[in-house]
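Asker: Curious how this folds, go ahead:
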Amino acid sequence: MHDLLQQFELGETRFSQVQLFEYDQKTPIEGRWYFIHIREERSSFLADQSVDLRRPIVERGRWEPGFSEDRLFVLDPEKVGDVDLWFEERVKRVVFFSDRLRQAIKAAKLKTRWMGFRECGLPQ
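Answerer: I've put the predicted structure just below:
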C-alpha cells in the first residue's frame, strides 16, 4: 500500500517507517512497515445535500455518518482539487479517497474490505 500511495497526490500526508515485533517484544517481524499520518484536510463537504448523517456534534461542529446503507456524502469536486487522500474538516472519522486512487487500490488487488469504500455524490 505504501508504494502504491507514493504514486498519488497526498498533499501534507506523511509516512514514518516503523519496526514491528512479535508478541515477545523482541523478535522483529520481517518486512517494511509504515505509519501513515493523514494530514491533508479539505472543506468540500456539503451537509445540506448529504443523506443520513448525524447532527453536528459539539466538537468543531463535525458531522458523523449514519448507519444506513443509504448514507451519502456530497462533496464539491472543485474544493477537493487534485488531492487523492484527505479528511474533511467537518466530517468525523471518515477518510476520503479519490476515485482514481480507489481504482488503483482495487487493480492492485490489495485487501480493502476493512476500508469500506463508498461512493460520494456530486452537488445538485
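Asker: CA atoms for contacts and neighbours, from now on please.
Answerer: OK.
Asker: Which neighbouring elements make contact with the longest helix anywhere in the chain?
Answerer: Longest among the helix segments of the chain by residue count, using DSSP state H, is helix 99-107. Under the contact criterion of 3 or more Cα pairs under 8 Å, 6 or more residues apart in numbering; DSSP states H and E, helix 99-107 touches helix 2-5.
Asker: and this one, so I can compare the two:
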Amino acid sequence: MSGKVWFSSVMSNYLIGNKQGLRDKYYGEDWEPAQHEVIRASAKVLEAMEKHTHGYALERTDFPEATAVFDKKCFRRVGDLFVVGRFYAVKERLAEVLARFDLGNGGLVPFPIFQEDLKTPVEGKFYYLNFGARKRTILPNESKNVELVASNSATGVEIWKVNPWAEDGDVALSAAALAGPDLWIEEIVRDGLFMSEALAAALREAKFKIDFELKECAGLWRRCNDRVLPRPALRFRNPAHHPAGSIYRQNPCGGKGGRLSAINWRRFECQREQDCAAHQHGDTRRGAERFGHRTSCF
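Answerer: Now for the predicted structure:
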C-alpha cells in the first residue's frame, strides 16, 4: 500500500438509504410492507447491523434474502451505493472497482432485486458490501476535529467520531494503517470508512454519482529506503493557555501553540524532506535529532 490513507464519511450521509422505494425479505420471514416508513427490526437483524457497521464479516443469511421495488420513481434515484435493510449495497459498476482490491475477510455478496410482482428480477447486478476488515491505527491525541463520544472506564476503550467539518490532514493514523486490506473500519471510530490511496484514486477516476467525502489522513510516518520513521507529534494540550483542554497544533518554529500557517507547514515539511535525504546519505545523527529527539525548531 502506498504512503497515503483516506477517510470517508459517506456512512454518515443519512440521504443514502432514504426513501429508496424498496421492501425487504429476510430468511425465514415474510416480505416487509411496501412503505417508506422504517420497519422495526428484530433483535437478530439489529445484532447483524451492529456487526456490519463495526467491520465484521457477516454470513449470507445475516443479510436480507432479497429486496423488491415498490416505488419505481424513488428507486430510479438510487445511486451506486445504497442500503438494503440496514446493510450497505452497491451496483455493478462500483462492485467492479471494489473487486480489484483487498476487502479483508468480507467481499461482495450478490443478491436479487425483484420488481413489484416479487418474481421478475430487476435488470442489473447488485451486491452487499460485506465489510471484513478492522484496524486500530487512529491516533486521537494526534488528530484534530475528532470527538470522544463514548468511553468504558472498566476496559479503557474509547469511541471517537470525526466531525463533519474535518479537513485534509486532521485525522492522524499510525504506520500500521499501511498494512493489510485496502478498505477497513477503525475499531474505535464511529461511522467512518478508511481506504488506501489506490482505492481512493480508483473511486475518483470512476466518477460515481456519489460523494464519498474523502479526506486525506495525516500518516505519522515517513519512508527512507523503505524504513518507516516516526513523525513528530503536531499537537499538544495546554490547559494553562487554552481553556477546557483544547487541542492546538504546535508551532514548529517555537512560540505559543496555535494553528500552523500554510507557510510554516510548508517549511516544516520541507525540513523533514531534507532530514529524510540526510538519512539516506548516512547522516544518522541529523535524522536522530529530528526524529528521535525534540530540537529547538520542533
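Asker: Need the nearest residue in space to residue 14 of the first structure, chain neighbours excluded.
Answerer: residue 37 (5.3 Å; Cα to Cα, 6 or more residues apart in numbering).
Asker: if I line the two up, what does the one you found land on in the second structure?
Answerer: In the second structure, the residue paired with residue 37 of the first structure is residue 130, using TM-score structural alignment.
Asker: Enumerate the positions of the longest helix of the first structure that are buried.
Answerer: Within helix 99-107 of the first structure, the residues that count as buried by 16 or more other Cα atoms under 10 Å are 101, 102, 105.
Asker: Return the residues in contact with the aligned partner of the last one in the second structure.
Answerer: Residue pairing (TM-score structural alignment): residue 105 of the first structure is matched to residue 203 of the second structure. Neighbour list for residue 203 of the second structure: residue 97 [criterion: Cα atoms under 8 Å, 6 or more residues apart in numbering].
Asker: ok, now how distant is residue 203 of the second structure from residue 160 of the second structure?
Answerer: The gap separating residue 203 of the second structure from residue 160 of the second structure is 26 Å, by Cα to Cα, to the nearest Å.
Asker: Kindly report the same for residue 221 of the second structure.
Answerer: For residue 221 of the second structure, the distance to residue 160 of the second structure - Cα to Cα - is 22 Å.
Asker: same check, this time on residue 236 of the second structure
Answerer: As judged by Cα to Cα, residue 236 of the second structure and residue 160 of the second structure stand 18 Å apart.
Asker: swap in residue 81 of the second structure?
Answerer: Per Cα to Cα, residue 81 of the second structure is found 24 Å from residue 160 of the second structure.
Asker: quick one: the strands in the first structure?
Answerer: Secondary structure of the first structure (DSSP state E): strands at 14-18, 33-37, 41-42, 53-54, 64-65, 85-88, 96-97.
Asker: and these, which is most packed in?
Answerer: strand 85-88 (a mean of 21; mean count of other Cα atoms under 10 Å).
Asker: equivalent range in the second structure for it?
Answerer: So strand 85-88 of the first structure sits over residues 183-186 in the second structure, by TM-score structural alignment.
Asker: so what's the residue most central in space within the first structure up against?
Answerer: Computing the C-alpha centroid of the first structure and ranking residues by Cα atoms, centre = their mean puts residue 95 first, at 2.2 Å. Residue 95 of the first structure sits next to 85, 86, 87, 88 when contact means Cα under 8 Å, 6+ apart.
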